[in-house]
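S.K.: Provided below are the primary sequence and the corresponding predicted coordinates.
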Amino acid sequence: MKIGLPRETKDNENRVAMTPRGVAQLCASGSSVVVQEGAGVGSGFADAEYAAAGARIGDVEEAWDVDLVVKVKEPLESEYPFLAGQSVFTYFHLAGCPPHLTRTLLESGTTAIAYETLEDAAGRLPLLAPMSAIAGNMASLVGAYYLARAHGGKGVQLGQVLGIRHGRVLIIGDGVVGFHAARTAYGLGAHVTVAGLDADKAARMRAEIGPDLGFFLSEPRAIAEELRRADLLVGAVLQHGARADYVVSRDMVAGMEPGSVLVDVSIDQGGCIETSRPTRHSDPVYVSEGVIHYCVTNMPGAYPRTSTLALTEATFPYLAKLAERGLDALRGDPGFSKALNVHRGHITCRPVAEALGMLEKYQDWNPL
């Protein structure tokens, strides 16, 4: 199979979807790989390393003129002309994207294989988990940064001062993002409370994070009450493949103190806070209802070396299967087949079709 590795074009996106080591393994198995010049530089991988691994270094057109394109983020409008019926393996987040991308995929006959909807045998999301962990860690750190008065915040530090905890953090969501955000904020020294859906997780999280971690079952009245005294809100809600639900209303945000901060990690899937809108690393924040909003859609791109190593460790086994067998790799593997979002002019992931109001384009793809 001919595989292409283009350079990412999203704002300040320096991750890359394959390392030289991965390229060497694919080439040794009989695939050919075209790497766009400079694709790995932002993650610390030079063109010479890819060439030594067996890749051919080419331009952007060559990296897209292949059977299978491997990326980190969804194609942007500048890349739409390159969509020409090939398969693309990347994070798509179609349910949270403007429908123009999905329409372009449908019209071009492109096959969209999405990292974020692929499941393992236990129903977990193994390709989303590593980036969720990094984004969760980052949410508490970036929140602490913008709470500083010099950065527009209310001047509350998340940290222990002579053994006393300062700053209050509310995290909505008890999954991978929520766990990592809670652990980081607790480690900084803040008071941390998690709003979750699984009461059994409270004891496990306290055992792994700390005995003073707060936990309550997520419901609107309790969230609103907790928000009135929160300095930092982290939105960490996930619906598999679907658009995230709003769990924080505009009125709830307005009830927070001026200069508070919120980080909506769910923004890739549309956001879980009513006042959220997508931002980018070069212009990451805005103020709404007196609260600083950080809603960057590619948060892990801020730490490309760590993110690339974690991401490719998770994606490569699936990439190797695609390189060897194409879409036949999805047949007989129900979890892998859930990664297929668009194929031959149809949407094959029902939550995506529902979120975009395009059920007339939905067609079940039975891999068995």
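M.R.: Ah, there it is.
S.K.: only C-alpha atoms from now on, for both contacts and neighbour counts.
M.R.: Noted.
S.K.: what comes into contact with stretch 27-43?
M.R.: Outside stretch 27-43, the residues within contact range by CA atoms under 8 Å, 6 or more residues apart in numbering are 1-8, 14-16, 19, 23, 26, 46-47, 50, 53-60, 62-63, 304-305, 308, 323-324.
S.K.: show the end-to-end separation of that stretch, please.
M.R.: This stretch, stretch 27-43, spans 21 Å end to end (CA to CA, to the nearest Å).
S.K.: below is an additional structure, to be compared with the one above:
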Amino acid sequence: MIIGVPKEIKDKEGRVSLTPAGCKMLVKMGHKVIVEAGAGNISGFSDAEYQAAGAIMEESPAKIFSEADLILKVKEPLPPEYSLLKEGQVLFTYLHLAADKELTEVLLKKKIVGIAYETVELKDGSLPLLKPMSEIAGKMSVQIGARLLEKPFGGKGVLLGGVPGVAPGVVVIVGAGVVGTSAAKIAVGLGAEVYVLDINAERLRYLDDIFGGRVKTLISNEYNLEYAISKADLLIGGVLVPGYKAPRIVTEEMIKKMAPGSVVIDVAIDQGGCIETVDRVTTHSNPTFEKFGVIHYSVANIPGSVPRTSTLALTSATLPYLLEIVNKGWERAIRENQYLAKGVNTFDGKLTNKGVAEAHDMPYYPLVL
């Protein structure tokens, strides 16, 4: 199979979808790997390393898309790449289609086999290809929030950890999944006062156990959300329903009750966001906006700012699934791996993910091969 690895074009996205180590493995198995020149530079992987691993280096992304049977990316295709996709091509990447109707329509029109990292789901409901990036985004959300709370960045001038004789800052995390748990680890480590809200009492019980009571847990409902958010210096949204558009559970009225200079970070923005006042996707170049005196951060590719760590974590997770696809062919691979099959969002011009179909009010077709 011919695997194409184009350079990511999203704003300041430094990750790359394949390391030289993965490339070498594919080439030894008899596959052809075409890598765009400079694709790995920001992650610390030189063109020379890819060449030594057997890759063919190519300057033109258009040529990569035209020659490849499978396009391997990190982030979803952006409008300049839409015309490069060819009919029937396999696309293996993060897609987040529930929040992007235009891309959904492009993939359907071109009959792309769209396999989304974020909807590959194991028997226990875990998302093995989303998890490493959720861990990074959760940890970074506190790191970013701590900086935005500093006065030079427009914040209220609060140190999350406080100092002796001065109360610490308050971090409120909505969602106790991978993002929320990872955020809580960093917030607790900084010495902040931490609240975590979720609808799952068992998950909250687990967090109470692992943090030894250091985190205050609350069942997520309107009353508790209003109570906790009104106290927050930093609010982190980490709600996820796999494949579906994120529910907007934090309302505008709740945000209005936050003190001026407080910070909101919506990590769920990839799936449309879970905070009502987050009405736009921001970028690493222009990451924040202010609403009701509150600083909002809604960058859709948070892990892209630590590309070395993120690339190594992501490719370690995706490579085993990629090997199944290229060695068996995608049809046999998904027939034999029910978890990988859940990653197929589009096929033969049809939407095969129920959450995406509902988000865009489009017909849903269960995957049949």
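M.R.: Noted; the coordinates are in hand. Just so you know, these numbers come straight off a predicted model, no measurement behind them.
S.K.: quantify their similarity with the TM-score.
M.R.: Here the TM-score of the superposed chains, computed with TM-score structural alignment, normalised by the length of structure 1 as the reference length, equals 0.97; 364 aligned residues with a CA RMSD of 1.2 Å.
S.K.: buried ones among the contacts of stretch 27-43 of structure 1?
M.R.: The neighbour count (16 or more other CA atoms under 10 Å) marks 1-8, 14-16, 19, 23, 26, 46-47, 50, 53-58, 60, 62-63, 304-305, 308, 323-324 as buried among the contacts of stretch 27-43 of structure 1.
S.K.: inside helices: which ones of those residues?
M.R.: Counting by DSSP state H, the members of those that fall within helices are 23, 26, 47, 50, 60, 62, 63, 304, 305, 308, 323, 324.
S.K.: can you lay out the residues you listed as a markdown table showing distance to residue 91 of structure 1?
M.R.: Written out in a markdown table, the entries for these read as follows (distance: CA to CA, whole Å):
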| residue | distance to residue 91 of structure 1 |
| --- | --- |
| 23 | 20 |
| 26 | 21 |
| 47 | 24 |
| 50 | 23 |
| 60 | 19 |
| 62 | 21 |
| 63 | 18 |
| 304 | 15 |
| 305 | 18 |
| 308 | 13 |
| 323 | 18 |
| 324 | 21 |
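S.K.: would you map the helices across structure 1?
M.R.: Using DSSP H, the helices of structure 1 run over 20-28, 47-52, 60-64, 99-108, 129-146, 176-188, 201-208, 220-227, 250-254, 304-325, 334-337, 350-355.
S.K.: what comes up buried for the first one?
M.R.: Right, helix 20-28 of structure 1. 20, 22, 23, 24, 26, 27.
S.K.: show me what the first one lines up with in structure 2.
M.R.: Using TM-score structural alignment, the partner of residue 20 of structure 1 in structure 2 is residue 20.
S.K.: residue 47 is in contact with its match, correct?
M.R.: No - Residue 20 of structure 2 sits out of contact with residue 47 when judged by CA atoms under 8 Å, with a separation of 9.1 Å.
S.K.: how near is the residue of structure 1 positioned farthest from its centre to residue 230 of structure 1?
M.R.: Each residue of structure 1 has a distance to the centre, and by CA atoms, centre = their mean the biggest one is for residue 162: 36.5 Å. Using CA to CA, we find residue 162 of structure 1 at a distance of 22 Å from residue 230 of structure 1.
S.K.: about what we covered before: out of the helices of structure 1, which comes closest to residue 269 of structure 1?
M.R.: Evaluated over the helices of structure 1, closeness to residue 269 of structure 1 peaks at helix 350-355, with 9.9 Å, by CA to CA.
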